[in-house]
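Asks: pasting the sequence and the predicted coordinates here, then a few questions.
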Amino acid sequence: MKNLSKVFTTVAVSLIIGSSYGSLHPVKNNLVTSIEQLNSNHKPNPNGNTVKIALLLDTSNSMDGLINQAKSQLWDIVNKFTHAKCGNDLGPRLQIALYQYGNDHLAAKEGYIQQVLGFSSDLDEISEKLFSLSTNGGEEYCGQVIQTSLRQLDWGNNPDHLKMIFIAGNEPFTQGKIHYKDAVANAKEKDVIINTIFCGNYEQGINSHWKDGAQLSGGDYMAIDHNREVVHIKTPYDNIIIQLNNKLNKTYVSYGAQGASKLQQQAVQDSNAMEMEEVVAVKRAVSKSSRMYSNSSWDLVDASKEDDFELGNIGKEQLPPILRGKSKVEIKSYIAEKNAERIAIQKEIQALNKKREAYITAKRKDSGKGELENAMIGAIMKQAERKNYRWD
């Protein structure tokens, strides 16, 4: 595993260099004329509903297992939404926010609470923030962290959007100066559903008011073994998907002030996933092959799919070195080539993942899934039905 992880990291870093400084290959004429068709098939949906999920994670001393589950099972949750459809038959956008609480390293005057990330659809950024978390002892104020997330985050007023809080921890739900019932009342006013995940015995969670905190807002109460080791099932398709992910990375064409750093972030998060376990890297690659992974702010291929994209608005100095000095037609041809390559690779990953999932289904026992993944996906699918969401 360690040797494979080192290879993966080396390849990822080389891709950063290759994407920025590689040679410009000739492009077939039909790519120039077909870029609009390719984009229309893989364009992020501007009219779909939005799912907003705020994760409130206890990062006190006993929560290392919870944080590790969040890091490894993020991609299962993202991949589940790949197949979601709204009432208008369009796929929803997914935005995730992240808070940590109960950590002595955080400011006492803020209730040992920190917004790690506001609502974001940037999957690399979400992964980076999850990997930045570390645990330390502290006071766990559930009502206050819920109230803080309701106040700080932009939940919006659209009644069709699905808005959810998942709070996980293992101390009584009643601690802190803000009572959980007041926070729940505020959540109901904003049409936000609170789901509680007690890390420990089911009955203990009920006795410490975690169940009541969820039910008052129409949410779900769950208890998990946060220290449980999840046994991932390896498949004959994993290695191929990882190799395809390496090829997928070569299709990214960075631009703008953040282009180079975001390209590096992509590679680092690939490496982080691989360091956890090869299967986690596979799940991340599957997410990257879906509509949920879009990087129009720094990648010219994704940017070209936006309605307001205008190549002429991008200065030569904002382009990667390989494209500076090229004509507008040549740049468009290069983007079209990379777009076509990406779509082909993404389709291949998705096809392999279907075989992978079938293999896992045949091999998996009831204990095969992750505790946090099971808890969250079950609640999400149940509550999404109220907003007319469905899964293919």
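Replies: Yep, it's here.

Asks: going forward, measure contacts between C-alpha atoms and count neighbours the same way
Replies: Will do.

Asks: what's the single longest helix in this structure?
Replies: Identified as the longest helix of the chain according to DSSP state H is helix 328-363.

Asks: any idea which helix or strand comes after it?
Replies: helix 371-384 (DSSP states H and E).

Asks: elements contacting the following helix or strand past that next one?
Replies: Remark: after helix 371-384, the chain's next helix or strand is strand 390-391, criterion DSSP H and E. Applying 3 or more Cα pairs under 8 Å, 6 or more residues apart in numbering; DSSP states H and E, one finds that strand 390-391 contacts strand 84-85.

Asks: comparison target below:
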Amino acid sequence: MKKKINLCVISLLAGLASVTAAEAKGARPASDRAVEQQTVRKPLAAEQASKVQIAILLDTSNSMDGLIAQAKTQLWKVVNVFNDASQDGKVPFVEVALYEYGNDGLSKDGRWLRQIQPLSRDLDQISEDLFSLTTNGGAEFCGAVIDRASSDLKWDASADVYKAIFIAGNEPFTQGPVEPMNAVERAAAKGIIVNTIHCGAEAVGISSGWKQGAEMSGGKFMSINQDKAVVHIKAPQDAEILKCNAALNKTYLSYGSQAKHKRTQQLRQDQQAERLSESGAAVQRTLTKASLNYSNSAWDLVDASQQEGFELKSIKEDELPEEMRKMDLAERQAWIAKMAGERKSVQEKIRQLNEEREKFVAEQMKAMAEEDKANTLGDAVVDAVKQQAETHGYKFDKDAE
């Protein structure tokens, strides 16, 4: 697969500003003005990115352990769909929301459902939340959880933004106190496409309302085997990609009150993905970390320094990484620039390795029998996302600008 979109993090700190007439008159030292100009940057999203919003609604009743397992391994695959995409020349980033429903461990008054994460770019947190899910019960009310997701989340009002709900479960779609078809219609009125994923036989999904629910909003009805193991074709490039992940982690400069927690969380989610090595989760996670979709401006100085209004001098010394505390402002800026350059170089290497990897995987897939190919949550979501996002002007792979 040939990539035509450069998703590299843009290099920081273009250089010192030239001396202006005002500086010459002694208004402020040129060095101070130059440092300040380097700390205030327009956000990448405003210049080069468009938005995608996806809410994933998972049935966590007793029979859904396999579904949760697939979600843990394939979160990164779903997000990576947009790594090689563009919309009007802009690179899309993905916001993901997560709900669970049908779990007797939740509140009856809340209709056995809860919002785990609102629409967010904090993919490490979403991954951690997926690994914390357990099954129990229960009463699966599809209409209720669709209604909550469409009304509670901060969906973008623009018709150009691809907005989609993916709800997965195995009980009749029509259960519960909220009429699901009405809930789907209310979501569609906001420009949200509702896709339904029935865990089980296709005929059962059709007869129990899952297909009709998808059709109400122009969504896609899919049937999957939630207990099927995720297919991962091991490629010669996998080991080198994972080595790059270790190098990538060294470029993170954690700061602020969440520094220790978020840095630990990042490494923990790396380890969680590595434990699922047979599913390819670690490789897919690394590909995400080499893309625009992996943004940690709330705790990483390299990402934060790309945000509009960011001022390094406003960060307290004891909230900086230890290696930066004895540096002056200019040295700190230079250190961030160095880490940004190293990150960009590693990310580019990961993308090049993945180009080779995808060619190898494509050849191996051709030789596989159809029954051996995956029919899982991630595959269902990826197929639907590509088809639907194209109607909103997103271009993928060889068609991308």
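Replies: Structure received. These figures come from a predicted structure and were not determined experimentally.

Asks: now do the buried residues in stretch 248-268 of the second structure.
Replies: The neighbour-count check on stretch 248-268 of the second structure (16 or more other Cα atoms under 10 Å) flags L248, T251, Y252, L253, S254, Y255, G256, A259, K262, R263, Q265, Q266 as buried.

Asks: biggest separation within those residues, which pair?
Replies: L248 and G256 (20.3 Å; Cα to Cα).

Asks: how close does the longest helix of the first structure sit to the second structure?
Replies: Once superposed with the second structure, the aligned residues differ from helix 328-363 of the first structure by a mean of 0.8 Å; criterion: mean Cα distance after the TM-score superposition for the first structure.

Asks: now tell me what touches stretch 236-254 of the first structure from outside.
Replies: 11-12, 15-16, 18-20, 260, 262-263, 278-279, 281-282, 285-286, 298-301, 319-320, 335, 338-339, 341-342, 345-346, 349, 352-353, 355-356 (Cα atoms under 8 Å, 6 or more residues apart in numbering).

Asks: which part of the second structure lines up with it?
Replies: Aligned by TM-score structural alignment, stretch 236-254 of the first structure falls on residues 236-254 of the second structure.

Asks: which ones are touching the most centrally placed residue in the first structure?
Replies: Centroid-nearest residue in the first structure: L123, 4.1 Å away (criterion: Cα atoms, centre = their mean). Counting by Cα under 8 Å, 6+ apart, L123 of the first structure touches Y293.

Asks: secondary structure class for the nearest residue to Y112 of the first structure once chain neighbours are set aside?
Replies: Once flanking residues are discounted, Y112 of the first structure sits nearest to L106: 4.7 Å by Cα to Cα, 6 or more residues apart in numbering. Following DSSP: H, G, I helix; E, B strand; the rest coil, the label given to L106 of the first structure is coil.

Asks: L56 of the first structure versus A375 of the first structure, what's the distance?
Replies: From A375 of the first structure across to L56 of the first structure, the span is 14 Å (Cα to Cα, to the nearest Å).

Asks: tell me which of these two has more neighbours.
Replies: L56 (25 against 19; other Cα atoms under 10 Å).

Asks: does that one really touch T148, like I thought?
Replies: No - using Cα atoms under 8 Å, L56 of the first structure makes no contact with T148, being 10.3 Å away.

Asks: mind checking which of the buried residues of stretch 248-268 of the second structure are in helices?
Replies: L248, A259, K262, R263, Q265, Q266.

Asks: for the residues you listed, which one is nearest G110 of the second structure?
Replies: Closest approach to G110 of the second structure among those (Cα to Cα): Q265, at 29.3 Å.

Asks: no further questions, thank you.
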